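Colleague: Just a sequence and a predicted model for now, questions to come.
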Amino acid sequence: MKAALKLIVLFCAVLLVQGAMAADAPLRLGVGLFQPDKDKNDATYRPLANYLSEKLGRKVELRTVDSWEGLAKSLANGETDIGLLGPWGYVLANQEAGAQVVATILYDGKPEYYGIMVTHPNSGINKPSDLKGRTFAFGDKGSTSGYLIPLHYFMTQGIIPETYFSKVLYTKHQAIETQVTQGVLDAGADYNRNRNAMIEQGLIKADQSKIIWQSDPLPNDAVAVSAALYADKAFVTRLKAALTGVTQALKKQPDLLPAHYTGFVARDNLFYKPIRDAGLATGTLKVK
């Protein structure tokens, strides 16, 4: 009996040690490729990782994932604990592995943005119906504004991209804008925040890019945690407090977020319902 009791005590002690080790393990923060290249993206979001590390009392390791689809998968398969990812990527991670949103990023104080379609002003294209027989580029298939939302729009118009356009490409948002301004590509899908940022940074010229379509408001990028981490309610509460405190922290540390990003606001899964509905309507999201 005493031997059995000792084994139970030892087993409990091992579990406590393992729990403590897990609590001290670094948190892996995955961030989508918001900037033109990985090095710049890492440099841009490292201050946020350091801020979260200080507020949460745990080391936060930053990793840039170069596609929205890849980031959603990394959050789903446990390679990432916390992800800053696009709305569609979040919905995919939620559907596949129960990842849960805890906050939405604010851009100029707003939690929403717009999907757009762009062309060169001299292309002769003024609206989506003028695109028949032209070249068109989507973003990667994990992108909200670059893929899901324009695909949903085309579906409502009876447009099948593979037969409607002379050529369909899938590439990065920055490449779409650049190739449109160069006249290499007739048109493509993007989002207003990216276009505005590229103009501000001098990467493209405003007079060489024209918007021919704009979506309804879309929920901004989500900060989501893995299902395992979400089960730790005390941690989630601390994380939400840290994120909603970013707006105040920006006053002392302006480089905490990129230009125009003004903090985070707490949001739940319901806020991303329009994205989920579009996924279901296009058949790219399956009902479980």
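Modeller: Right, received. Where do you want to start? Numbering: from 1, shown residues only.

Colleague: use CA for all of it now, contacts and neighbours both
Modeller: Noted.

Colleague: end-to-end on stretch 201-216?
Modeller: Distance between the two ends of stretch 201-216: 26 Å, counting by C-alpha to C-alpha, to the nearest Å.

Colleague: How far away from the center of its chain is that stretch?
Modeller: Centroid separation for stretch 201-216 versus its chain: 21 Å, with C-alpha atoms, centre = their mean, to the nearest Å.

Colleague: For Ala43, give its distance to Leu62.
Modeller: As judged by C-alpha to C-alpha, Ala43 and Leu62 stand 10 Å apart.

Colleague: out of those two, which sits in the more crowded spot?
Modeller: Each of Ala43 and Leu62 has its neighbours counted (other C-alpha atoms under 10 Å); Leu62 has more, 22 against 12.

Colleague: quick one: secondary structure of the more buried one?
Modeller: What DSSP: H, G, I helix; E, B strand; the rest coil gives for Leu62 is strand.

Colleague: residues contacting it?
Modeller: With contact set as C-alpha atoms under 8 Å, 6 or more residues apart in numbering, Leu62 has these partners: Arg28, Leu29, Gly30, Val31, Asp42, Tyr45, Arg46, Ala49.

Colleague: The structure to be compared is supplied as follows:
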Amino acid sequence: MLKRTLTLAAGLALSFSAVVAQAADVLATEVLKVTAIPDEAPTELLRKFKPLGAYLEQQLGMKVEFMPVADYPAVVEAIAADRIDLAWLGGFTFVQTRLKTGNAIPLVQREQDAVFTSKFISSDPAVKSLADLKGKTFAFGSVSSTSGSLMPRYFMQQDKIVPETYFSRVAFSGAHDATAAWVEAGKVDAGVLNASVWDKLVAAGKVDTKKVHVFATTPTYYDYNWTVRGSLDPELAGKIKAAFLALDPAKPEHKAILDLQAASRFIETKPENYKGIEEAARAAGLLK
């Protein structure tokens, strides 16, 4: 009788533990924690996300919370530690995240992210190409930025240009909008930034095209995507993907969300799309 009682007690304890664990999983996903690489000012990132966050709350039936991070590496660490469920990543940051976690899953990307480019800009009217910048000052965005550093550097290296020896000084502004501001203010002679951010700055009148001009554009490459941590419930991940794919530019309320994301629409993506970026990062010595 005592053995049966102990066995029953042990079974109940295990069942209770399982229930507690399941409850903890449910509680952990009651709030979808979202972040984005800080490639623009924090206030701008939050402004762009608010309508999208409200849409996701409606579609998923759960609270969605945006959690800003200090820098690009912090995004990678947050996903690896399961502190973030969903993140807007650049191509290189995705590669870093995938290599660190082994299972981060890219869900969707904007249509233009399959054919993304970077813009080289200068405030000097005499600058028509990179050949005109030898010995001058130059700015990238963040060291970890795909479109503001990695891919422009990779394409320059294809043309036998090593930035640190070609330019008199190389600086890192930390963000695309900051690069444009530096060039316009004459802090550097030229710089490179995300083509999408450049177009947005021009459309919003936040850069004076009488002072700053585009003198070159990179070849195309894959860039940004929305990625979930590999340990996220697959059913929830599927709902998140479906919500993005359901955004229809023909619906005014959806178009407002897409416009803030600088997207015509979202399409599915996969890890294989970012192999080229991984190869570029290894060629640049940014991955071992």
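Modeller: Cool, the structure landed. Treat the numbers as computed from the prediction; the structure is a model and nothing was measured.

Colleague: Redo the contacts of Leu62 of structure 1 as CSV? Include distance to Pro121 of structure 1, secondary structure and neighbour count.
Modeller: CSV is the format used below for the contacts of Leu62 of structure 1 (distance: C-alpha to C-alpha, whole Å; DSSP: H, G, I helix; E, B strand; the rest coil; neighbours: other C-alpha atoms under 10 Å):
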residue, distance to Pro121 of structure 1, secondary structure, neighbour count
Arg28, 43, strand, 19
Leu29, 40, strand, 25
Gly30, 37, strand, 26
Val31, 33, strand, 24
Asp42, 34, helix, 19
Tyr45, 34, helix, 22
Arg46, 38, helix, 20
Ala49, 40, helix, 22
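
Colleague: Structure 1: strands as residue ranges?
Modeller: In structure 1, the strands defined using DSSP state E lie at 27-32, 60-65, 82-85, 100-107, 112-113, 115-119, 135-138, 167-170, 187-191, 210-214, 218-219, 222-225, 261-266.

Colleague: Ignoring the adjacent residues along the chain, who's closest to the residue opposite Thr64 of structure 1 in structure 2 once aligned?
Modeller: In structure 2, the residue paired with Thr64 of structure 1 is Pro68, using TM-score structural alignment. Closest residue in space to Pro68 of structure 2, ignoring its immediate chain neighbours: Thr35 at 5.7 Å, by C-alpha to C-alpha, 6 or more residues apart in numbering.

Colleague: Give me the distance between the one you found and Leu8 of structure 2.
Modeller: The value you get for Thr35 of structure 2 to Leu8 of structure 2, if C-alpha to C-alpha is used, is 46 Å.

Colleague: got it, and Ala70 of structure 2?
Modeller: 51 Å.

Colleague: Could you do Pro51 of structure 2 as well?
Modeller: Pro51 of structure 2 is 52 Å from Leu8 of structure 2, by C-alpha to C-alpha.

Colleague: same deal with Ala54 of structure 2?
Modeller: Look at Ala54 of structure 2 and Leu8 of structure 2: by C-alpha to C-alpha, they are 47 Å apart.

Colleague: do Phe94 of structure 2 as well
Modeller: Distance, Phe94 of structure 2 to Leu8 of structure 2, by C-alpha to C-alpha: 48 Å.

Colleague: Of the two, which one has the most company?
Modeller: Each of Phe94 of structure 2 and Leu8 has its neighbours counted (other C-alpha under 10 Å); Phe94 has more, 28 against 12.

Colleague: Residue in structure 1 paired with that one?
Modeller: For Phe94 of structure 2, the residue aligned by TM-score structural alignment is Tyr90.

Colleague: again, but for Lys136 of structure 2
Modeller: So, by TM-score structural alignment, Lys136 of structure 2 is matched to Arg134.

Colleague: Could you report the neighbour count for that match?
Modeller: Using other C-alpha under 10 Å, Arg134 of structure 1 has 16 neighbouring residues.

Colleague: buried set for stretch 243-262 of structure 1?
Modeller: Leu243, Thr244, Val246, Thr247, Ala249, Leu256, Leu257, Pro258, Tyr261, Thr262 (16 or more other C-alpha atoms under 10 Å).

Colleague: Check stretch 207-216 of structure 2 too.
Modeller: Buried-residue list, stretch 207-216 of structure 2, by 16+ other C-alpha under 10 Å: Val207, Val212, His213, Val214, Phe215, Ala216.

Colleague: Equivalent analysis for stretch 133-151 of structure 1, please.
Modeller: 134-151.

Colleague: Tell me who's in contact with Met117 of structure 1.
Modeller: The contact partners of Met117 of structure 1, taken as C-alpha under 8 Å, 6+ apart, are Ala187, Gly188, Ala189, Asp190, Tyr191, Ile211, Ile212, Trp213, Gln214.

Colleague: same thing but at 6 Å, please
Modeller: By C-alpha atoms under 6 Å, 6 or more residues apart in numbering, the residues touching Met117 of structure 1 are Gly188, Ala189, Asp190, Ile211, Ile212, Trp213.
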